[in-house]
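1. this is a predicted model, with the sequence first.
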Amino acid sequence: MDVVSKRMIGIVSVTVLIFFALETFHLIDVYRADWWPLLLFIFGIMIHLLFFKRGANEEEAFLLLPGGIFVMMAGTFFLNVRDPLFIIASYLLAFAFGLFEWWVFGKQQELKVPMILFASYSLSLFIESAVSLIYLFFIAVVFLVFYIFRYRLLKNERADVQ
């Protein structure tokens, strides 16, 4: 190391130490507890950049699973949501998003079923956290009645054709 780089490391180290000392004794107040999701987001983006910079190999596509989870969860934590059902649904959606990226860039067809299951269960939890269960039951009954009438209509049309 030359003298200039040692001097820069020394100046940066002393500056950081002074900053933390002033923060410790509450002479300055720059502490913010809501910046940490940015670290998750940056880490997820770094994983994506690493994957695409190395040529987007199908064998390394599994790296997109944690990258997608970190990016999606950073968005959830930035929103600072307090509803536990919403947080659980966003965990499942983040996992489904990671599986989706792995499926798209890894071309593995066996990931399609768990991806769809996690995404649909996450969607149902999002709906449940937003809507009361009474309304959800009413919507389910309406769709069931619609499906039964549609099934009977199709059955009658098939009988008329034959």
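-> Ah, there it is.
2. from here on, contacts and neighbour counts on C-alpha atoms
-> Fine.
3. would you check that T76 makes contact with S90?
-> Yes - with contact defined as CA atoms under 8 Å, T76 reaches S90; the gap is 6.9 Å.
4. and G44, how far from S129?
-> G44 sits 27 Å away from S129 when distances are taken as CA to CA, to the nearest Å.
5. next: V14.
-> 49 Å.
6. so which of the two has more stuff around it?
-> Of the pair V14 and S129, S129 is the one with more neighbours under other CA atoms under 10 Å, namely 16 against 12.
7. sorry, back to before: who's more crowded, T76 and S90?
-> Legend: neighbour count by other CA under 10 Å for T76 and S90, higher for S90 (23 against 17).
8. so which residue is dead centre in this structure?
-> Taking CA atoms, centre = their mean as the criterion, M72 is the residue nearest the geometric centre of the chain, at 2.2 Å.
9. one more to weigh against that first structure:
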Amino acid sequence: MSLLVLGLLFIFETAAGWNYAGSTWPVYLLAAAFGLFELWLFGGRERGLLIPICVLSAVGGFFFAEHFLSFRGSFWPLAAIIIGLYYVFRKTNLEKPEE
């Protein structure tokens, strides 16, 4: 199915003369996420596969939003710094397992 998504994208890009390639490049990330989601759905539902699915979907969606909502490069570095600081300073609950 991810090949179908990429095929439709290539048909669109060829018909449009590749004028929108700068706007539609996140579809490549979303197609990979969609293919991995299909593998998870029909494969065995391994939980570890959900991590790259979520990461690829979030990154692709973020860059689509950045392009179409005109953040234009000033928003995502600040968001990355805030997320990084959250992970550095968050409190983790590391308890000893009972023996």
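-> Nice, I can see it. Just so we're clear, the structure is a prediction, and the values are computed from it rather than from any experiment.
10. what helix or strand is the residue nearest to the centre of structure 1 on?
-> Using DSSP states H and E, M72 of structure 1 falls within helix 64-79.
11. what do you get for L39 of structure 2?
-> L39 of structure 2 belongs to helix 26-43, assigned by DSSP H and E.
12. what does S70 of structure 2 give?
-> Secondary structure assignment for S70 of structure 2, by DSSP H and E: no helix or strand.
13. what's the matching residue for it over in structure 1?
-> Taking TM-score structural alignment, the alignment pairs S70 of structure 2 with S132 from structure 1.
14. please report how far that match lies from L125 of structure 1.
-> According to CA to CA, S132 of structure 1 and L125 of structure 1 sit 11 Å apart.
15. looking at these two, which one has more neighbours?
-> L125 (20 against 10).
16. any idea how far the residue nearest to that one when sequence neighbours are not counted lies from M115 of structure 1?
-> Nearest non-adjacent residue to L125 of structure 1, counting by CA to CA, 6 or more residues apart in numbering: A89, 5.5 Å away. For A89 of structure 1, the distance to M115 of structure 1 equals 14 Å [CA to CA].
17. same deal with F19 of structure 1?
-> Counting by CA to CA, the gap from F19 of structure 1 to M115 of structure 1 is 46 Å.
18. the two: which has the busier surroundings?
-> Using other CA under 10 Å as the criterion, F19 of structure 1 and M115 rank with M115 on top: 21 against 14.
19. now do the same for the more buried one: its match in structure 2.
-> Using TM-score structural alignment, M115 of structure 1 lines up with I53 in structure 2.
20. now D83 of structure 1
-> With TM-score structural alignment as the criterion, D83 of structure 1 matches Y20.
21. how much space between the residue lying closest to that match once chain neighbours are set aside and L36 of structure 2?
-> Excluding the flanking residues, the one nearest Y20 of structure 2 by CA to CA, 6+ apart is E13, at 6.8 Å. Relative to L36 of structure 2, E13 of structure 2 is positioned 24 Å away (CA to CA).
22. check L69 of structure 2 too.
-> From L69 of structure 2 to L36 of structure 2 the distance is 27 Å (CA to CA).
23. so for those two, which sits in the more crowded spot?
-> Shown here are L69 of structure 2 and L36; by other CA under 10 Å, L36 has more neighbours (20 against 9).
24. that one matches what in structure 1?
-> Per TM-score structural alignment, L36 of structure 2 is aligned with L99.
25. right, and that match touches L65 too?
-> Yes - using CA under 8 Å, L99 of structure 1 and L65 qualify as a contacting pair, with a distance of 5.7 Å.
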